[in-house]
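Q: Fold the following.
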Amino acid sequence: MRILTASVIATAVFFGTPAFVLAQGAPSQSGAPTPPAQSSTVIRSIEVVNIKELKPDVRAKIDQIVANTSDKDMQSLRQSIDATPQAASVLKAKGLSSAQVVAINISDGVLTMITV
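A: Next comes the predicted model:
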């Protein structure tokens, strides 16, 4: 499967809790746009999970991350998803769109999109 590339920042929590990823725009010191970082993670499969299906403690951590994420950063995440045909296709097959994705997790080649 195609390599997923996106500008991302990961918040990892140890001992089994996945690393949730949200798009982040790094502030530029010169005022010029900064090109996105490249991710070399190969995505082998894609899953979609509704946030309501997660354990309360994991859901609370995602809610906190989402609350601290700007609209611009969330838009960047969703644009990255839309630019990845495999991810957009999986969402569409489930009757969803990137607009419903609030976070992603990439672990062991599995892209998990968390939706509302």
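
Q: drop to CA atoms for contacts and neighbour counts, all remaining ones
A: Will do.

Q: Identify each buried residue in the helix or strand where residue 73 lies, please.
A: Using DSSP states H and E, the secondary-structure element containing residue 73 is helix 71-82. Under the neighbour-count criterion of 16 or more other C-alpha atoms under 10 Å, helix 71-82 has 73, 74, 75, 76, 77, 78, 80, 81, 82 buried.

Q: That helix packs against which elements?
A: On a contact count with 3 or more C-alpha pairs under 8 Å, 6 or more residues apart in numbering; DSSP states H and E, helix 71-82 meets strand 20-23, helix 85-93.

Q: if you compare the ones you listed, which one is most tucked away?
A: Highest mean neighbour count among the helices and strands packed on helix 71-82 (mean count of other C-alpha atoms under 10 Å): strand 20-23, with a mean of 24.

Q: Go through whichever strand or helix holds residue 61 and flag the buried ones.
A: Mapping residue 61 onto the secondary structure by DSSP H and E places it in helix 56-67. Applying a neighbour-count criterion of 16+ other C-alpha under 10 Å, the buried positions in helix 56-67 are 59, 62, 65, 66.

Q: if we can go back for a sec, which one of the buried residues of helix 71-82 is nearest residue 45?
A: In terms of C-alpha to C-alpha, no member of the buried residues of helix 71-82 lies closer to residue 45 than residue 81, at 14.0 Å.

Q: Following up with a second sequence; could you model it the same way so I can compare the two?
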Amino acid sequence: MSDIVITKDSTYEERMAAIRAASERLNKRKARRARLAASAARVVRYVDEVEKKKRKKFNDYVSKIHNQYDENHNHYQDAPQYAEKYYGEKMRDTIAMDNDWG
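A: Model prediction:
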């Protein structure tokens, strides 16, 4: 604690000296805490492990391509709809001439 205590009987200069002394102590305390916080932040950044991005494995790429082989992109679910969409008039003209009697 400080040696100067503010009392009712203190003069203006004594009160101001006590206030300045207290202000200096508080400023020193704030500066010390700021230095400690800054050094702690550096330590945390240094010590903490940052998770690196994982490389994609070659097997993942191969399995993705392998799974695409199971899908047939050339098929169409509804044959009449496919024929109508891509062949339209030609298909209808061809079917008109077809019959079961050969």
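
Q: Superposed, how do the two chains score by TM?
A: Counting by TM-score structural alignment, normalised by the length of structure 2, the TM-score of this superposition works out to 0.20. Behind it: 29 aligned residues with a C-alpha RMSD of 3.7 Å.

Q: Nearest to residue 104 of structure 1, out of the helices and strands packed on helix 71-82 of structure 1?
A: Of all these, strand 20-23 sits nearest to residue 104 of structure 1, with 5.1 Å by C-alpha to C-alpha.

Q: how would you label residue 92 of structure 2: helix, strand or coil?
A: Recorded secondary structure, residue 92 of structure 2: helix (DSSP: H, G, I helix; E, B strand; the rest coil).

Q: Near it, how many other residues are there?
A: Residue 92 of structure 2 has 12 neighbouring residues, counting by other C-alpha atoms under 10 Å.

Q: Could you do residue 25 of structure 2 as well?
A: The number of residues packed near residue 25 of structure 2 is 14, by other C-alpha under 10 Å.

Q: List the residues that contact it.
A: Contacts of residue 25 of structure 2 were listed using C-alpha atoms under 8 Å, 6 or more residues apart in numbering, and none were found.

Q: so it is in which element?
A: In this structure, residue 25 of structure 2 sits in helix 12-47 according to DSSP H and E.

Q: So for that helix, what gets flagged as buried?
A: By 16+ other C-alpha under 10 Å, the buried positions in helix 12-47 of structure 2 come out as 15, 18.

Q: I'd assumed residue 46 was in contact with residue 90 of structure 1.
A: Yes: using C-alpha atoms under 8 Å, residue 90 of structure 1 makes contact with residue 46 at a distance of 7.2 Å.

Q: where's the closest residue to residue 88 of structure 1 other than its chain neighbours relative to residue 76 of structure 1, distance?
A: Of all residues beyond its chain neighbours, the one nearest residue 88 of structure 1 is residue 82 (5.4 Å), with distances taken as C-alpha to C-alpha, 6 or more residues apart in numbering. With the distance defined as C-alpha to C-alpha, to the nearest Å, residue 82 of structure 1 ends up 10 Å from residue 76 of structure 1.

Q: before we move on, back to that, ok, so of the buried residues of helix 56-67 of structure 1, who is nearest residue 110 of structure 1?
A: If you rank the buried residues of helix 56-67 of structure 1 by distance to residue 110 of structure 1 using C-alpha to C-alpha, residue 62 comes first, at 18.0 Å.

Q: can I assume the closest one is in contact with residue 103?
A: Yes: with contact defined as C-alpha under 8 Å, residue 62 of structure 1 reaches residue 103; the gap is 7.4 Å.
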